[in-house]
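Q: What follows is a predicted protein model with its sequence.
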Amino acid sequence: AKAGEPEKAVRNSVEKAGKALAREATLGQHKIAKRGGRTPFQILADLHLGQAEDWAVWTEWLRDSKGRRQLTWSAELRELAGLLDEEADEEIAAEEFGSEDYTILVLPIESWRELRKHSDRVAHVLNLAEQNHHTLVQWLERERIAFADYPLKR
């Protein structure tokens, strides 16, 4: 570290480590296999070479990995992060939607493009969506932003 800028050096080091951890955790499709092997995505990238065995290996991987987790937490990391045990998708859906009726609000692409011109408006829409559907609808109408409501029954 430079003597005159120790705080900046530490901050840069922490940011670099954080980015490396994020890449390690989320960009598995870009990893390179060790000891002469190939990851599934390396096999996919090699398909253009026309090797018949690559196609067979790729389709086998697709078939056998369907419905399986591709990214998981280690028990130690979940504990370190203070997270509870994972819930099944069905449990999460039951909590989010319950057994009552609910409404899906859809923004046409033109509306979304208009909102994206101002990041604070996107954040505002997302906050309203999490808080209260009725307030979100009123705001969209006031701002003259097109949307569609789809009431759904369980």
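A: It's in.
Q: Please make it C-alpha for all contacts and neighbour counts, starting now.
A: Will do.
Q: can you pull out the strands in the protein?
A: Residue ranges of the strands in the chain, as given by DSSP state E, are 102-106, 148-152.
Q: Including mean neighbour count and distance to residue 55, could the ones you listed go into CSV?
A: Written out in CSV, the entries for these read as follows (neighbours: other C-alpha atoms under 10 Å; distance: least, C-alpha to C-alpha, whole Å):
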stretch, mean neighbour count, distance to residue 55
strand 102-106, 13, 39
strand 148-152, 11, 42
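Q: how about TSV for those, with distance to residue 120 added?
A: Converted to TSV, those look like this (distance: least, C-alpha to C-alpha, whole Å):
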stretch	distance to residue 120
strand 102-106	19
strand 148-152	22
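Q: quick one: which of the ones you listed is nearest residue 8?
A: Of all these, the one in closest proximity to residue 8, counting by C-alpha to C-alpha, is strand 102-106 (44.1 Å).
Q: what angle separates the closest one from strand 148-152?
A: Taking axes from the mean of the first three to the mean of the last three C-alpha atoms, to 10 degrees, one finds strand 102-106 and strand 148-152 inclined to each other by 160 degrees.
Q: Packing partners of strand 102-106?
A: Applying 3 or more C-alpha pairs under 8 Å, 6 or more residues apart in numbering; DSSP states H and E, one finds that strand 102-106 makes contact with strand 148-152.
Q: then this one, side by side with the first:
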Amino acid sequence: MYKWIPLFISVLLLLTTGCSTTHKIDTDLTKDLTRDLKQLSPLIEKVQFIFTRPDLTYRIDMSNEPSKEELESILTVIKEFTTVDNMNEMARSVNWGLEMSNVYLDVNTDKNKETIEHSYYARYFKTSNASDHSEANIEGYSIWYDQSEK
């Protein structure tokens, strides 16, 4: 009887730690955005939309380092696309009933797919308190932060 205790504890730990499932998002919205991004630069090889609750990541793989202007153009298109309405539609596509907490833009510009040369993010809430839906706590993805400048 006692030999089942370690197995029971392991299963209980797995269930209580919570698993974040990752979903690749492929909708009409993402197809249109991918097309728009690829028109900006011939260096863009791949664009992915990855949801790992409660966050969304735009992952752009490029063949080389883009010019400053190309990078700014990519960021501008992403900023214009990342509206509360679009994020809610993306959330619904993966059956997520809440706001996407953070939206990340990761731009990889070399052959090492593990490193990210340019990284930005925007958030829905100003604080980590996702239960505070007051206007003072809503940023609504309007401000983008550069994580590359750490």
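A: All right, it came through fine. Just so you know, these numbers come straight off a predicted model, no measurement behind them.
Q: TM-score for these two?
A: Once the chains are overlaid, their TM-score stands at 0.21 when taken by TM-score structural alignment, normalised by the length of structure 2; 50 aligned residues with a C-alpha RMSD of 4.7 Å.
Q: Which among the strands of structure 1 is found nearest to residue 133 of structure 1?
A: Ranking the strands of structure 1 by distance to residue 133 of structure 1, with C-alpha to C-alpha as the measure, places strand 102-106 first at 8.1 Å.
Q: Residue 6 of structure 1 is nearest to which of the strands of structure 1?
A: If you check each of the strands of structure 1 against residue 6 of structure 1 by C-alpha to C-alpha, strand 102-106 wins as the nearest, at 49.1 Å.
Q: Downstream of the one helix or strand residue 9 of structure 2 maps to, the next helix or strand is which one?
A: Under the criterion DSSP states H and E, the helix or strand holding residue 9 of structure 2 is helix 5-17. Next along the chain after helix 5-17 of structure 2, taking DSSP H and E as the criterion, comes strand 22-24.
Q: What's the first helix or strand after that next one?
A: helix 28-40.
Q: That following helix: what's the following helix or strand?
A: Next helix or strand after helix 28-40 of structure 2 toward the C-terminus (DSSP H and E): strand 44-52.
Q: Following element in sequence after that following strand, please.
A: Moving toward the C-terminus from strand 44-52 of structure 2, the first helix or strand encountered (DSSP H and E) is strand 55-62.
Q: And that following strand, what's buried?
A: Taking 16 or more other C-alpha atoms under 10 Å as the neighbour-count basis, strand 55-62 of structure 2 is seen to contain the buried residues 55-62.
Q: Would you point out the most distant pair within these?
A: So for the buried residues of strand 55-62 of structure 2, where distance means C-alpha to C-alpha, the most widely separated pair is 55 and 62, at 22.4 Å.
Q: thinking again about what came up before, what is the nearest of the buried residues of strand 55-62 of structure 2 to residue 103 of structure 2?
A: residue 56 (4.8 Å).
Q: what's near enough to touch that closest one?
A: Residues touching residue 56 of structure 2, when contacts are defined by C-alpha atoms under 8 Å, 6 or more residues apart in numbering, comprise 49-50, 100, 102-104.
Q: Closest to residue 14 of structure 2 out of these?
A: Where the contacts of residue 56 of structure 2 are concerned, and distances follow C-alpha to C-alpha, residue 14 of structure 2 has its nearest neighbour in residue 50, at 23.2 Å.
Q: That concludes my questions; thank you for your assistance.
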